[in-house]
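# What follows is a predicted structure for the sequence shown.
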Amino acid sequence: MVGPIGQNEARTSILKASSYKEGKAPASEEATIHRIRITLTSRNVKSLEKVCADLIKGAKEKSLKVKGPVRMPTKVLRITTRKTPCGEGSKTWDRFQMRIHKRLIDLHSPSEIVKQITSISIEPGVEVEVTIADA
């Protein structure tokens, strides 16, 4: 006599067998759509904006859902130091600063297409970080 566990196993095996059509894999495994976030950081605004424009242009050519570029607030790192090494003389100071600019781009696409899009030439000094999260 087959118990309730045996019946459930039979049902799941029928469902698994019916999801394959004529030797093809299920469509969900072929092209799963991921939510992909591309984070770009740089000290040079022009090169950062150029890379953003190239990425968005490539994504729109492939007709993907694109959100961005989202311009995050600029981080300004400041160091104030005395000009003289010995400490004598007039009290003169140097003020150095480094500005870090950041952009976010969100894509909804399979990861294979993102590999094609991100294979563009990236300007020197621009850091690219790709994060994949399931939608």
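Yes, it's here.
# rest of the way, CA atoms for contacts and neighbours
Fine.
# For the most centrally placed residue in the chain, which residues are in contact?
Centroid-nearest residue in the chain, with C-alpha atoms, centre = their mean: residue 38, separated by 2.1 Å. Contacts here follow C-alpha atoms under 8 Å, 6 or more residues apart in numbering; on that basis residue 38 touches 104, 105, 106, 107, 128, 129, 130, 131.
# Let me have those residues in JSON lines, extended by neighbour count.
Shown next, in JSON lines, are these (neighbours: other C-alpha atoms under 10 Å):
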{"residue": "104", "neighbour count": "17"}
{"residue": "105", "neighbour count": "19"}
{"residue": "106", "neighbour count": "20"}
{"residue": "107", "neighbour count": "21"}
{"residue": "128", "neighbour count": "14"}
{"residue": "129", "neighbour count": "11"}
{"residue": "130", "neighbour count": "13"}
{"residue": "131", "neighbour count": "10"}
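# Now the two most distant members of those residues.
Farthest-apart pair in those is 107 and 128; separation 14.4 Å (C-alpha to C-alpha).
# For stretch 108-122, list every residue counted as buried.
Residues of stretch 108-122 classed as buried: 108, 109, 110, 111, 114, 117, 118, 122 (neighbour count, 16 or more other C-alpha atoms under 10 Å).
# and the comparison structure, right after this:
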Amino acid sequence: MEGDKKEVQDSKNYKLIIVAKDLPLVENYCRQLSVASKKSNITMSGVTRFPIKRMCITTRKSPCGNGSNTWDHYEMRMYKRSFALTTTQTELQTLFKSVKNPAGVQVTLQEDQ
């Protein structure tokens, strides 16, 4: 009985934010996290999808400025997802050890008060 009380007191609320340029990487990583959290009995509220951030860059093709006005258009998209977790710190560490973080995916963990 005392062990259960201690475990409930140690659990905290965390906010997990995932950002990447590649949509399949983000979706796959979110799927892996949700499956691993269900296996380890971590309370997780669903994926919150944020609007896509678009950065557009327009530049001249000709470096010298002579010739016809031709332009290149480049676009970078940033995909962002968020989770809310309620767990202990040790369970959180085992969760991140079980799910491999792919290159190009930025993971931010914040503790909610």
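Structure's in. What do you need? All of these numbers come straight from a predicted model, not from anything done at the bench.
# What TM-score do the two superposed chains give?
Scored by TM-score structural alignment, normalised by the length of structure 2, the superposition of the two chains gives a TM-score of 0.89; 111 aligned residues with a C-alpha RMSD of 2.0 Å.
# Grab the nearest non-local neighbour of residue 52 of structure 1.
residue 69 (6.8 Å; C-alpha to C-alpha, 6 or more residues apart in numbering).
# What helix or strand is the one you found located in?
Assigned by DSSP states H and E, residue 69 of structure 1 belongs to strand 65-82.
# just to revisit the earlier point, which of the contacts of residue 38 of structure 1 fall within strands?
104, 105, 106, 107, 128, 129, 130, 131 (DSSP state E).
# Would you convert those into CSV that also reports distance to residue 32 of structure 1?
Output for those, formatted as CSV (distance: C-alpha to C-alpha, whole Å):
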residue, distance to residue 32 of structure 1
104, 22
105, 19
106, 16
107, 13
128, 23
129, 21
130, 17
131, 15
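# that older thread, among the contacts of residue 38 of structure 1, which one sits closest to residue 52 of structure 1?
Nearest member of the contacts of residue 38 of structure 1 to residue 52 of structure 1, counting by C-alpha to C-alpha, is residue 105, at 8.0 Å.
# Please pull up the equivalent of the closest one in structure 2.
Alignment note (TM-score structural alignment): residue 105 of structure 1 maps to residue 83 of structure 2.
# right, and its match touches residue 43 too?
No: with contact defined as C-alpha atoms under 8 Å, residue 83 of structure 2 does not count as touching residue 43 (10.4 Å).
# how far away is residue 92 of structure 2 from residue 42 of structure 2?
8 Å (C-alpha to C-alpha, to the nearest Å).
# ok, longest helix in structure 2?
The longest helix of structure 2 (DSSP state H) is helix 23-39.
# Tell me which residue of structure 1 lines up with residue 112 of structure 2.
Under the alignment (TM-score structural alignment), residue 112 of structure 2 maps onto residue 133 of structure 1.
# List the contacts of that match.
Counting by C-alpha under 8 Å, 6+ apart, residue 133 of structure 1 makes contact with 34, 35, 36, 37.
# try 6 Å this time
Applying C-alpha atoms under 6 Å, 6 or more residues apart in numbering to residue 133 of structure 1 gives the contacts residue 35.
# do residue 71 of structure 2 as well
Neighbouring residues of residue 71 of structure 2 by C-alpha under 6 Å, 6+ apart: 59, 60, 61.
# Then residue 56 of structure 2?
74, 75.
# so what corresponds to it in structure 1?
Aligned partner of residue 56 of structure 2 by TM-score structural alignment: residue 78.
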